[in-house]
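**Student:** I need the structure of the sequence given here:
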Amino acid sequence: MIIDFYTAIKSRRSIYTISNESTIPDERIAHMVEEAVKCAPTSFNSQSCRVVLLLGKHHMKLWEITKESLRNIVPEGSFAQTEEKIDSFSKGHGTILYFEDQTVVKGLQDQFPLYKDNFPIWSEQSSGILQYIIWTSLEIEGLGASLQHYNPLIDDEVKKNWNIPDEWELIAQMPFGKPLQLPSEKDFMPMDEKIRVFK
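**Tutor:** Predicted coordinates:
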């Protein structure tokens, strides 16, 4: 059942228990990603966001890479818990990789030196907006997702396996699939501690 945007904002949560099923065809997922990348705002209309959608064996390969990368650094006695977590992501339907093209960022730094220190920050903010658009879109379509950050540990292997340009900096990974479990209740701080309105 498709839900409206504001309901999706309220119900969008980190969903870790997902299946390899999808509520919508892969073509619709790809279209959603394309539209989000096209329409997400970026500083100076830089359009620095880059996305790789991994499905099927490619999705599985990402989490195999991640598991083996972690095996090299996590103590053997603690690895079972790590492996269980990574396996929960690999059981999903797909993964969205978010990148920022550093060629674009550096080009803007050269073109507008007055804002040089701001462009990396604005680039990260643009990526965050894109991630939220896609995450909420998945929620609207009945898919659960979470946001993971195994970069830079997996960067080299990701670039090698999917022929990713060196200039693309990996920002985050978003495994998604059909939710198998509802998230726990979320506590909220009082709004008057977070928002101030002046009239």
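**Student:** alpha carbons only for contacts and neighbour counts from here, please
**Tutor:** Fine.
**Student:** what segments of the protein are helices?
**Tutor:** 5-11, 26-39, 56-71, 79-90, 102-111, 119-140, 155-161 (DSSP state H).
**Student:** show me what the first one is packed against.
**Tutor:** When contacts are defined as 3 or more CA pairs under 8 Å, 6 or more residues apart in numbering; DSSP states H and E, helix 5-11 sits against helix 119-140.
**Student:** which helices and strands sit right next to the helix it packs on?
**Tutor:** helix 5-11, helix 26-39, strand 49-55, strand 94-101, helix 102-111, strand 144-145.
**Student:** list the buried ones in it?
**Tutor:** The neighbour-count check on helix 119-140 (16 or more other CA atoms under 10 Å) flags 119-120, 123-124, 126-140 as buried.
**Student:** in the protein, which residue is most central in space?
**Tutor:** residue 174 (3.8 Å; CA atoms, centre = their mean).
**Student:** for residue 146, see how far away it is.
**Tutor:** To residue 146, residue 174 is 6 Å away according to CA to CA, to the nearest Å.
**Student:** swap in residue 63?
**Tutor:** On the measure of CA to CA, residue 63 and residue 146 end up 14 Å apart.
**Student:** same check on residue 111?
**Tutor:** Using CA to CA, one gets 36 Å for the distance from residue 111 to residue 146.
**Student:** for the comparison step, fold the sequence that follows:
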Amino acid sequence: MTDFAKIQEERRSIYNLGKNVEQDSDELFSIIKGAIRETPSAFNSQSVRAVLLTGQAHEKLWQMTLDELKKVSASDEAFATTEAKVNNSFAAGVGTVLYFTDESIVDGLKEQAPTYADHFDDWAEEAIGISLYAVWLTLSNLGLGASLQHYNPLIDQAVQKAFDLPSNWTLRGQMPFGSIEGPANAKTYHDDDVRFMHFN
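**Tutor:** You can find the predicted model right below:
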């Protein structure tokens, strides 16, 4: 097995996170930037934007998320379950990567290449997926755990206001990460015959 295949195999969604991380926030920021910088995007659009939150900013994000979730929770009991999940998993990590699409880039490409205008939103999502996977594999290779969350669009306005982010950045996902304090669940796979075809 190649090193890359091994890294892919070992990457999992880790929900039992901690703060026992060797790298400081500046090192983590450099590592994450490097992983995203080298990812491909359609027309080399580089439409992905990322924000690393650590320390108080990380804690602030998850408290804001809980505040928004409480507003839409079906009951106090339901919220208590959600609150425990957020506090014991996502907020318990050392940081969170926020992934955004720069809509001004996407809109500009639609104007520059109208023949492909209907596809640029999809291609921007591809760029997000490639970028977050690159970061996830990089973190996994460092021995760190992560998961991917989607509390957008519920928290979009609160995040934009709290961190004074450009209005043309659309939040696409949140990746809490940290030390691995408990193993991932076993991964199951769909049958290869259902998922793959080969013609020769």
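**Student:** is it true that residue 4 of the first structure touches residue 140?
**Tutor:** Yes - with contacts counted by CA atoms under 8 Å, residue 4 of the first structure reaches residue 140, the gap being 6.8 Å.
**Student:** what's near enough to touch residue 22 of the first structure?
**Tutor:** Neighbouring residues of residue 22 of the first structure by CA atoms under 8 Å, 6 or more residues apart in numbering: 93, 143, 177-178.
**Student:** columns neighbour count and distance to residue 107 of the first structure on top of the residues you listed, output as CSV?
**Tutor:** Output for those, formatted as CSV (neighbours: other CA atoms under 10 Å; distance: CA to CA, whole Å):
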residue, neighbour count, distance to residue 107 of the first structure
93, 23, 36
143, 24, 37
177, 27, 37
178, 23, 40
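**Student:** tell me which other helices or strands the lengthiest strand in the second structure touches.
**Tutor:** The longest strand of the second structure (DSSP state E) is strand 169-180. Strand 169-180 of the second structure sits against strand 17-18, strand 95-102, strand 144-146, with contacts defined as 3+ CA pairs under 8 Å, 6+ apart.
**Student:** how big's the offset between the shortest one and the first structure?
**Tutor:** Superposing on the first structure and averaging over aligned pairs (mean CA distance after the TM-score superposition for the first structure), strand 17-18 of the second structure comes out at 0.4 Å.
**Student:** distance between that strand and the chain's centre?
**Tutor:** Taking CA atoms, centre = their mean, to the nearest Å, the mean C-alpha location of strand 17-18 of the second structure is offset from the chain mean by 16 Å.
**Student:** got it, and the last one?
**Tutor:** Centroid separation between strand 144-146 of the second structure and its chain, computed with CA atoms, centre = their mean, is 12 Å.
**Student:** the first structure: matching residues for that one?
**Tutor:** Using TM-score structural alignment, the residues of the first structure aligned to strand 144-146 of the second structure are 143-145.
**Student:** where's residue 164 of the second structure relative to residue 157 of the second structure, distance?
**Tutor:** 10 Å.
**Student:** so which of the helices of the first structure gets nearest residue 168 of the first structure?
**Tutor:** Residue 168 of the first structure lies closest to helix 102-111 among the helices of the first structure, at 6.0 Å (CA to CA).
**Student:** the first structure: matching residues for stretch 112-123 of the second structure?
**Tutor:** So stretch 112-123 of the second structure sits over residues 111-122 in the first structure, by TM-score structural alignment.
**Student:** now do the matching stretch: everything it contacts.
**Tutor:** Contacts of stretch 111-122 of the first structure (CA under 8 Å, 6+ apart): 42-43, 105, 108-110.
**Student:** switch to 10 Å and redo it
**Tutor:** 42-44, 46, 100, 102, 104-110, 125-126, 128 (CA atoms under 10 Å, 6 or more residues apart in numbering).
**Student:** show me the two of these that sit farthest apart.
**Tutor:** Farthest-apart pair in the contacts of stretch 111-122 of the first structure is 110 and 128; separation 23.6 Å (CA to CA).
**Student:** which one's more surrounded, residue 164 and residue 157 of the second structure?
**Tutor:** Per other CA atoms under 10 Å, whichever of residue 164 of the second structure and residue 157 has more neighbours is residue 157, with 14 against 9.
**Student:** residues contacting the more buried one?
**Tutor:** Each residue near residue 157 of the second structure by CA under 10 Å, 6+ apart is listed here: 165, 167, 170-171.
**Student:** one step back: please work out which of the helices and strands packed on strand 169-180 of the second structure is packed deepest.
**Tutor:** strand 144-146 (a mean of 28; mean count of other CA atoms under 10 Å).
**Student:** mean distance, that one to its aligned residues in the first structure?
**Tutor:** Per aligned residue, strand 144-146 of the second structure averages 0.3 Å (mean CA distance after the TM-score superposition for the first structure).
**Student:** from the contact counts, what lies against that strand?
**Tutor:** If you count contacts as 3 or more CA pairs under 10 Å, 6 or more residues apart in numbering; DSSP states H and E, strand 144-146 of the second structure packs onto strand 17-18, strand 95-102, helix 120-141, strand 169-180.
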